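>>> sequence and predicted structure, then a few things I'm wondering about:
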Amino acid sequence: MRALSRPYPARDHAPVLTHVDTAIFTARYFTRCLAHPTCRDWCCSHGVDVDEANVARLLEHADELERFTGIDRARWFRDDVTRDAEFPSGAYRRTRVEDGACVFLDRSARGCRIHAFCIATGSDYHELKPMVSTLFPLTFDEGLLRPSDEVHDHSLVCLDAPDTRPSSPTLYRGVRDELRFYFGEPLLAELDALEAAHTPHAPTRLRVVPG
C-alpha cells in the first residue's frame, strides 16, 4: 500500500482516495466482459451497492426503465439502507438478487440492463449505473483504492485469464478511464507514476469497452 501525495475527492465529493494498493498495477483480468467464453456474468451474482442519490436518479426514470427492463421498480432494491460516508450521499442501498443474480442482469442478452438502457437512450451511463459497478474490479475502502475482494480471494472468474495473458490489461488499465471520470486527471498522473515505478514497462493507454 502506498500513500498518495494528497487526498483525491471524487467529483461528487466522496469517496476521497488517500492510498492505493499497488496490486492494481500488476493483477490482470479479461476486460471484454461479454466476450468472455465462460463467465456468464459471474460478477453480477451478488447485487451491488447503489448510492442513495443514484437510487433517486434511477427512480426518476422508473417508468422508462420498467418498460425497458420489464422489471417493476418495487423489485429493484432491498429495503435496508446502510450509512456510509464514503458514498456521495452518505448512504447506499443494495440491488435485489433474484434467481442467483442482480435483478438488473439481462438474462438473455447478458450484461447490465441499466447500462443497456443508457446506450439505448443515448444517456451517459455514469448518471445511472452505480459507481461500484463501473469501477469493478477496483473498489474503495476507507480511502484506499484497491482490488475488489473477488480479486484477493481469487474467485473472480476473469482474473489472470491464462488464455489472454500477456495481452490482458491490469486492473488499473482496465478502469483507468473510469477513474478519470470520477477523480480527474491529477489522480491519473500520480497513479501513472506509481504504475511506472512498479512496472518499468508499463503499457500505453488501452481502450476498454465497458461491459
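Nice, thanks for sending it over.

>>> switch to C-alpha atoms for all contacts and neighbour counts from now on
Fine.

>>> quick one: contacts for residue 1?
19-22 (CA atoms under 8 Å, 6 or more residues apart in numbering).

>>> in the helix of greatest length in the chain, what counts as buried?
If you go by DSSP state H, the chain has its longest helix at helix 185-198. Residues of helix 185-198 classed as buried: 187-188, 191-192, 194-195 (neighbour count, 16 or more other CA atoms under 10 Å).

>>> how far does that helix sit from its chain's centre?
Distance, stretch centre to chain centre, for helix 185-198: 20 Å (CA atoms, centre = their mean, to the nearest Å).

>>> got it, and stretch 134-154?
9 Å.

>>> quick one: terminal-to-terminal distance for that stretch?
Stretch 134-154 has an end-to-end distance of 20 Å (CA to CA, to the nearest Å).

>>> okay, pairing it with this:
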Amino acid sequence: MDEQQHERFEDPIDGTIWDVDATFLTSNWTCIWGNGCKGILPTDAEHLNQGCCSHGTRFLDEEESMNTGALAMFLLPSMFQFHAEAHEGGIYADDARTLTRVVDGACIFLNRPGFEGGEGCALHLAAIAAGESPTVWKPSVCWQLPLRAETRPDGTKVLRPWDRSDWDTEHSTIAWCCTEEPEPFVGETTVIHSLAEELTALVGPEVYVQIRDRLGQ
C-alpha cells in the first residue's frame, strides 16, 4: 500500500476522537477467502481454505465468551460440521474460556471444504440464515478483521488495518498478510462501503457517517 494518510473524526455523542487510516478505508481491499487467500500459516495454505481461522479465536471478554458458547448451542449439525465435537468437549480451548478450540487443524467453528451445510464459519452462516448480522454472532476479532481498533493512552481511538506484526511479532510464523499484499486490492468499491456494517459497529453510526461523507468515493 501507499504511505498511510490519516484523518481525525470526533464522535458527537461522547467526544471520542477517532484517528483513522484513510488510505486503507479508501482502498479497494476486499476479502478473498476462497479466492486466493493464502491463510495465516507459516507456508502458503490456499488449498486448505482456512483464511484467518487456522487458530482458535481469542475472546474480547467473559461476556463475549459466554455469548459465543450460548449461540453454539443453537447451531444445528446440518450447519455445524464439528457439532459432535462441540457437544462432547465444548468449544473452549481452556478452562478460563478465553479461546476457541482447534479441531482438525483449525477453529472448531470452521466448516471445511466439501461440508454439505456450507463452507466457512458456522456462526457466520447461522447468522445469515437467521437474518441477523454476523457482528452479533461472531467473536469481535473475527467480524472486525481486517479492521483493528486500538486506544491510545490519551484516549484517542485508532482505526487501522491489521498488519503482520499484529499476527506475528517475530515476522516468521505467517507466510502472507492479506492487508500487505496486492492480491486482495481488487474490490469493486472502497472499504468505506464494502465494510460499512463492520465500520458502523466499530466506530458508531455518527462517526461512520462522517467518514463516509468526508472520504466516501
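Looks like it arrived, so ask away. These numbers were taken from a predicted model, which means no experiment stands behind them.

>>> follow-up on the earlier one: include secondary structure, distance to residue 161 of the first structure and neighbour count when you put the contacts of residue 1 of the first structure into a markdown table, please.
Shown next, in a markdown table, are the contacts of residue 1 of the first structure (DSSP: H, G, I helix; E, B strand; the rest coil; distance: CA to CA, whole Å; neighbours: other CA atoms under 10 Å):
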| residue | secondary structure | distance to residue 161 of the first structure | neighbour count |
| --- | --- | --- | --- |
| 19 | strand | 27 | 21 |
| 20 | strand | 24 | 20 |
| 21 | coil | 21 | 13 |
| 22 | helix | 20 | 19 |
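
>>> of those residues, which is the nearest to residue 143 of the first structure?
The closest of these to residue 143 of the first structure turns out to be residue 19 (CA to CA; 6.1 Å).

>>> was I right about the closest one contacting residue 140?
No. Counting by CA atoms under 8 Å, residue 19 of the first structure does not reach residue 140; the two are 9.6 Å apart.

>>> tell me which stretches of the first structure form strands.
2-9, 16-20, 49-51, 82-83, 91-94, 97-98, 101-102, 138-141, 144-147 (DSSP state E).

>>> tilt between the first one and strand 16-20?
Computed with axes from the mean of the first three to the mean of the last three CA atoms, to 10 degrees, the direction of strand 2-9 of the first structure lies at 170 degrees from that of strand 16-20.

>>> which other residues reach strand 2-9 of the first structure?
Outside strand 2-9 of the first structure, the residues that reach it (CA under 8 Å, 6+ apart) are 15-22, 183, 187, 190.

>>> list the buried residues in that strand.
4, 8-9.

>>> hang on, the earlier thing: rebuild the buried residues of helix 185-198 of the first structure as CSV, extending it with distance to residue 126 of the first structure.
What follows is the buried residues of helix 185-198 of the first structure, written out as CSV (distance: CA to CA, whole Å):
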residue, distance to residue 126 of the first structure
187, 19
188, 18
191, 22
192, 23
194, 26
195, 26
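
>>> so what's the residue mapped onto residue 134 of the first structure from the second structure up against?
Mapped onto the second structure by TM-score structural alignment, residue 134 of the first structure lines up with residue 143. Residue 143 of the second structure makes contacts with 134-135, 198, as judged by CA under 8 Å, 6+ apart.

>>> where do the helices of the first structure begin and end?
Assigned by DSSP H, the first structure shows helices spanning 52-60, 62-69, 113-121, 131-135, 149-152, 171-174, 176-183, 185-198.

>>> so which of those helices is nearest residue 42 of the first structure?
Taking the helices of the first structure one by one with CA to CA, helix 149-152 is closest: 10.7 Å.

>>> who touches that closest one?
137, 156, 159.

>>> so which of those residues wins on neighbours?
Within the contacts of helix 149-152 of the first structure, residue 137 tops the neighbour count with 23 neighbours, counted by other CA atoms under 10 Å.

>>> gap between that one and residue 193 of the first structure?
21 Å.

>>> burial count for the counterpart of residue 64 of the first structure in the second structure?
Aligned by TM-score structural alignment, residue 64 of the first structure pairs with residue 74 of the second structure. Residues contacting residue 74 of the second structure under the criterion other CA under 10 Å number 11.

>>> same question, the one 5 residues further on
For residue 79 of the second structure, the tally of surrounding residues (other CA under 10 Å) stands at 21.

>>> give me the nearest residue to residue 140 of the second structure, chain neighbours excluded.
Nearest residue to residue 140 of the second structure in three dimensions, chain neighbours excluded: residue 60, at 6.8 Å (CA to CA, 6 or more residues apart in numbering).

>>> the one you found and residue 142 touch, don't they?
No. Between residue 60 of the second structure and residue 142 there is no contact under CA under 8 Å: 10.6 Å.

>>> with neighbour numbers in mind, choose between these two.
Comparing residue 60 of the second structure with residue 142 by other CA under 10 Å, the one with more neighbours is residue 142, at 19 against 13.
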